[in-house]
Each structure stands twice: as C-alpha cells, then as structure tokens.
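Q: A predicted structure for the sequence below; I have some questions about it.
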Amino acid sequence: MSWFESFVLGFVQGLTEFLPVSSSAHLRLASAFAGWPDAGAAFTAITQIGTEAAVIIYFRKDIARIVSAWFRSLTDRSLRADHDARMGWLVIVGTIPIGVLGILLKDQIDTSFRDLRVIACTLIGMGLVLGAADRLAARDESGGRHRAGRELRSLEELTVRDGLVYGLCQALALVPGVSRSGATISGGLLMGYTREAAARYSFLLAIPAVLASGVFELKDAAGSGGTPWGPTLLATVVAFAVGYAVIAWFMRFISSRSFMPFVVYRILLGVALFVLVGTGVLSPDAGPAGG
C-alpha cells in the first residue's frame, strides 16, 4: 500500500464512519474503483481506532461520567439506579451481540462478505430500512409523540431489552454496506427514541466494539508481519482528524434534518454497483486482498 492510497483510504474512513452510508463498504469500493488491492478487514478495523478516538474526545465528558459512575456502582449499590451507571451496563450489554458474532463470522467477514454484490444488496436494503425509520421519526416528531401514543423516548428510558436490540442492529454492520450508525440509529428510531438519543447511544455503543476489534486485528497483523505499518498509521491519523469534524457536523445535522439524502445516495450507489458488476466493468471480487 502506497502513502497516497493510505491517505485517501484514511480520508474515506473518517468521512464515512459516522454517516449512515457504511465506511467499510466505501473503503472496499474506493479500492475497487481505483484498481488498488482490497485493503482488507484488518486495515478497516485498525483505522477505525482513529475514528473511535475522535468519538472518545468528542464525547469525553459523557464518557468520563459514565465510566466513573459505573465503577463506583460496583461497590456502592445505591448508585446502580443512576443513569450514568446504568448506561455503562447498557453499553456492555449492547456490545455482546457484535462480540459473539464477530468471532463466529470472522472468516466470512474477511472473505465472502466483501463480495461487491453483497455490498450492493446491503447498501440498498439498509437504505430502505433507514428511509422507513426516517419517515416514521418525522411523523412522530411532527406530532410530538410515538406511534403508540407515548412521548418520544430519551436515553434515560433505555432498557436492557432495547440495549440488546441496539446491539443486534450494530452486529449487522459486520457485513460491509450495512453501516454501524445507519443500523443502530434506524433501530433506535423504530423503537421510538429521538434522533439525538439514537445517534448518541450509537456512537457510545461503538466504542468498546471497535476498539476491541482494532486491538484484535493489531495483534494478528503484528504476528503476520504483512501489514504496512507506516501507511496504516497515516490512514489512522487522517481518519481521526476527518472523523472528529464529521461527528461535530453530524450531531448538528440530525437535530433538524432528514436522513433521506443518505437513503437516496445508498440506493443509487447500490444500483450503480449492480450495473457495474452485471456489465463486467467490475468483478465481484475486484481488488483482491493485497498489500
């Protein structure tokens, strides 16, 4: 991998990680369209450490409160009803599905899930789900209530069941094209949470999963000796810088804007990908794994 490739891929990672368009799909497609070797799932996981570092800094006050309250609640039972302490437990609960499935499906994540036809399907499929969730959220917000007649929900109302549902939605993002933020935000909107609450929990929930995945891949990459560490580090730093700017913009965007531009983009990109593969312009495994 050249320094130029790593810079471009790091920029793509930072730009798309927090938007509901799938960063792993865009890294895969950037390599395929440019004729570069597929950077692979390991490169994606390692560069995501950079974007999660941006999340940690952006939400540092929230994270500090949650971690502090969670640790104190381990010895002080009276604190276990505290919202921040509960949030710590709920992030752990929500991380379980992706941890289990990530281990069970590791071979598929590195191989068959990266087929461009699979990515085209997930881009379109999750785009339709996101569109339905966005329409429902817009209708609920216009009336100020959830479809069942209840007020729209905040994170203070998050339950263990809902945390697991969020976690299962996040686990779908093991397949490139789904989008971690797109799946979890859609799940939150469909359960009646506000846009801001769904996005905030989505970002917090991603931290342990992404960091654990990145560390796991770092260990394997160090053992294999085939990872270009200089370019990979550059891509991680670029992903951090771009990702931080995107978080700040996206949190402002969701407070008043629809997700429909992302829905349209996902569907058009998925259709275009099907056409390119179907006409032979791109091979389903374009850009086989390489250096």
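A: Done, it's in.
Q: C-alpha from now on. contacts and neighbour counts both.
A: Will do.
Q: how far is stretch 123-134 from where the chain is centred?
A: Computed by C-alpha atoms, centre = their mean, to the nearest Å, the chain-centroid distance of stretch 123-134 equals 15 Å.
Q: excluding its backbone neighbours, what's nearest Gly243?
A: Residue nearest to Gly243 in three dimensions, not counting chain neighbours: Gly14, with 4.1 Å by C-alpha to C-alpha, 6 or more residues apart in numbering.
Q: unless I'm mixing things up, that neighbour is touching Thr51, no?
A: Yes. Contact criterion C-alpha atoms under 8 Å: Gly14 and Thr51 qualify, at 6.1 Å.
Q: Report the central residue of the chain.
A: Taking C-alpha atoms, centre = their mean, the centroid of the chain lies closest to Arg180, which sits 2.7 Å from it.
Q: Do I have it right that it meets Ala25?
A: No. Applying C-alpha under 8 Å as the test, Arg180 and Ala25 come out as separate, 11.1 Å apart.
Q: on that earlier part again, what is in contact with Gly14 and Thr51 at once?
A: Each of 239-241, 243-244 lies in contact with both Gly14 and Thr51 under the rule C-alpha atoms under 8 Å, 6 or more residues apart in numbering.
Q: Just the residues you listed: which are in helices?
A: Per DSSP state H, helices hold the following members of those: 239-241, 243-244.
Q: quick revisit: and which of the shared contacts of Gly14 and Thr51 is nearest to Val165?
A: Using C-alpha to C-alpha, Gly243 is the member of the shared contacts of Gly14 and Thr51 that lies nearest Val165, at 25.8 Å.
Q: Got another one to weigh against that:
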Amino acid sequence: MGWLEAIVLGIVQGLTEFLPVSSSAHLRITSAFFFGNDAGAAFTAVTQLGTETAVLIYFFSDIWRLLKAWCVGLVRREDRGYDFRLAWYVILGSLPIGVLGLAFEDAIKGPARNLYLNGAVLVIFGLILAAAERYGRQRRGPDQLSLRDGLVMGCAQAMALIPGVSRSGGTITAGLFLGLERAVAVRFSFLLALPAVFASGLTQIPDILDPTSADVQGGVVVFPSVAQMIVATLVAFVLGYASIAWLLRFVENHTIYVFVWYRVLLGLIVVLAVSNGVVPAT
C-alpha cells in the first residue's frame, strides 16, 4: 500500500465511521475506484480502533459510570439501577455481531466485499433507513431503553458485517423503528459498537503485522506497513472524534434523509460502474 492510499483511507474511515453510510463500504469503494485494489477487511477493522478510541474518550464519563454501576451491581443487588441494566444491554447487544463475525469470517473477507453487493446494499438499507425516519414514533427517551432494544439493535448492528449496511445505520434504523428518539438511538449505537469493534480490531492486528498469514479471498488485496497502519489509525481517530460531536448536534435538529439520498446515489453509481466494467466487482 502506498502512503497516499493509507492516509486517504484513514480520512475516509474517520469521516464515515459514525455516519449511517457504512465506513467499510466507503473504504472498499475508495480503494477500488481510486487505487485499483482492496485494502482488505483487516485494514478496516484496525483503523476502527482509532475511531472507537475517539468514542471511548468522548463518552468517557458515561462509559465509566456504566462500568462502575455494572461492577457494583454484580456485588450488591440493591444497587442494580438503570445504569447497571444499560451496561448489560450494551454487553448482550454486542454478542450477535461477535458470534456472526466468527461464524462467517471467511465470507466477510471474501464474498461480502463484492462491490456489486455493496452498492446494492447501500441502496436497499438506505431506503429502510428512510422508512424508519418516516414511520418511527421517536417518543422514547434515554431512560426508556430496554433489554429488547439492546438485543434488537445488536442484531441490526450484526448486519453491518456486510459492507454497505452500516453499523451505525443499522442500529439507528432499528432504534427508530422501536420508537426511540433519534439522538437516543445514535448515542446508544456509539456505546454498542465499543466491545465488538475493539475485539474485531485487536484480533485483526496479526493479519496486518504478518500479511502472509492472512486468510484473504477475492481480488487484489494490499497491505499497509506498520507505520502506514499507525498513521491511518491516528488520522481516523482525530477526524472520528470531530465527527462524533458534529453528528450528535446534527441529529438533534435535523432528519437523516440527507444520508439516505447520499447512500442511494452512491450505491447506484457503484452498481452502474461494476455493471459497465469500470471497476471489477472483486
């Protein structure tokens, strides 16, 4: 991988990770359209360590409060309040993507990165997101999250193993259909991502350090040097931190239709480009 590609992909990861537009699809599309290759699933997973570290810092007080409440609640039944339950919602909601990620690892690294599939999924799940925005009641506040919400949003997050679905897009869509306020769904999606994304990123580091051991399927996959990987992850961290604050402010005062139309347009461009041989599907 060249330095330009590593930096560009770090920028793309940082700008798109928290938006409901699928950062993994954007990395796949950017690599294919502008650099003629595939940066691979391992690159995506490791750069996400940067953006999730941004979440860890931005929401540190919330995360620390939940961790403390969970640890205390495990020991003292009388202290099992809402924060204790919310911590369990995050833990249990993270299980689906972890289980399915391990079960379908080969498909995730191969067939799921087909550009034709990624473009189609951008369109389809963009329209589902539009339906959630249109028909979701958005009447339930931050103190009304339930175990059902955590599990349903966790299952929706798992669908993001296919580039194009969008982890945040899936969880926000599910949250809106469940009647949660838009800002509540977005904030919970940030917390829900932490366990699974950190686990995924850490397990993929060996593939980056030793590309010859990586189980890679599909087209031309390139690997960054350790220095390039570090720089890309740092770039993703800085831009990711900035995008968290922007997105939280945006969803409090605007609908998310702008992301829907962006997804549909990008997806159609990708499908047409692949169909006409502009870029290969794999």
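A: Happy to help now that I have it. Every value quoted in this text rests on a predicted model; they were computed, and no experiment measured them.
Q: Measure the mean distance from whichever strand or helix holds the residue nearest to Gly243 of the first structure to the second structure post-superposition.
A: For Gly14 of the first structure, the host element (DSSP states H and E) is helix 3-16. Overlaying the second structure shows helix 3-16 of the first structure at a mean distance of 0.6 Å from the equivalent residues (mean C-alpha distance after the TM-score superposition for the first structure).
Q: ok, residues contacting that helix?
A: So helix 3-16 of the first structure is contacted by 22-24, 26-27, 30, 44, 47-48, 51, 231-232, 234-244, 246 (C-alpha under 8 Å, 6+ apart).
Q: Weed out the non-buried ones from these.
A: Among the contacts of helix 3-16 of the first structure, those classed as buried by 16 or more other C-alpha atoms under 10 Å are 22-24, 26-27, 30, 44, 47-48, 51, 231-232, 234-244, 246.
Q: mind checking how far the residue nearest to Gly243 of the first structure is from Glu196 of the first structure?
A: Using C-alpha to C-alpha, to the nearest Å, Gly14 of the first structure is found at 20 Å from Glu196 of the first structure.
Q: Comparing the two, which residue is more hemmed in?
A: Remark: of Gly14 of the first structure and Glu196, Gly14 carries more neighbours, 30 against 20, as counted by other C-alpha atoms under 10 Å.
Q: how about Pro142 of the second structure, what does it touch?
A: Applying C-alpha under 8 Å, 6+ apart, the residues near Pro142 of the second structure are 181, 184.
Q: shouldn't Ile56 of the first structure be in contact with Ile63?
A: Yes. With contacts counted by C-alpha under 8 Å, Ile56 of the first structure reaches Ile63, the gap being 7.2 Å.
Q: What's the residue nearest to the centre of the first structure aligned with over in the second structure?
A: In the second structure, the residue matched to Arg180 of the first structure (TM-score structural alignment) is Arg167.
Q: That match and Leu147 of the second structure: what is the separation?
A: Taken as C-alpha to C-alpha, the span from Arg167 of the second structure to Leu147 of the second structure is 19 Å.
Q: Repeat that for Ala158 of the second structure.
A: When Ala158 of the second structure is compared with Leu147 of the second structure (using C-alpha to C-alpha), they lie 17 Å apart.
Q: Mind checking which of these two has more residues around it?
A: More neighbours surround Ala158 than the other of Ala158 of the second structure and Leu147, with 24 against 15 (other C-alpha under 10 Å).
Q: Which residues are in contact with that one?
A: 96-98, 100-101, 167.
Q: Do a quick rundown of the helices in the second structure.
A: Under DSSP H, the second structure gives helices at 3-16, 23-35, 40-58, 60-75, 82-103, 105-109, 115-135, 147-158, 167-177, 182-209, 226-253, 257-275.
Q: ranking those by burial, who's on top?
A: helix 167-177 (a mean of 28; mean count of other C-alpha atoms under 10 Å).
Q: now for that helix, which elements pack on it?
A: helix 115-135, helix 147-158, helix 182-209 (3 or more C-alpha pairs under 8 Å, 6 or more residues apart in numbering; DSSP states H and E).
Q: Quick one: these as TSV, columns for distance to Ala6 of the second structure too.
A: Putting these into TSV (distance: least, C-alpha to C-alpha, whole Å) gives the following:
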stretch	distance to Ala6 of the second structure
helix 115-135	20
helix 147-158	26
helix 182-209	13
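Q: for those helices, which one sits closest to Arg263 of the second structure?
A: helix 115-135 (5.5 Å).
Q: residue range for that closest one in the first structure?
A: With TM-score structural alignment as the criterion, helix 115-135 of the second structure aligns to 116-136.
Q: And for stretch 236-253 of the second structure?
A: Counting by TM-score structural alignment, stretch 236-253 of the second structure sits on residues 239-256 of the first structure.
Q: swap in stretch 189-202 of the second structure?
A: Taking TM-score structural alignment, stretch 189-202 of the second structure hits residues 202-215 over in the first structure.
Q: what's the average distance of the matching stretch to the second structure?
A: So stretch 202-215 of the first structure averages 0.4 Å relative to the second structure (mean C-alpha distance after the TM-score superposition for the first structure).
Q: Off-centre distance for that stretch?
A: 9 Å.
Q: can you list contacts of it?
A: Looking at what lies outside stretch 202-215 of the first structure - C-alpha under 8 Å, 6+ apart - the contacts are 18, 42, 45-49, 52, 55-56, 63, 91, 94-95, 98-99, 166-167, 170, 180-181, 184-185.
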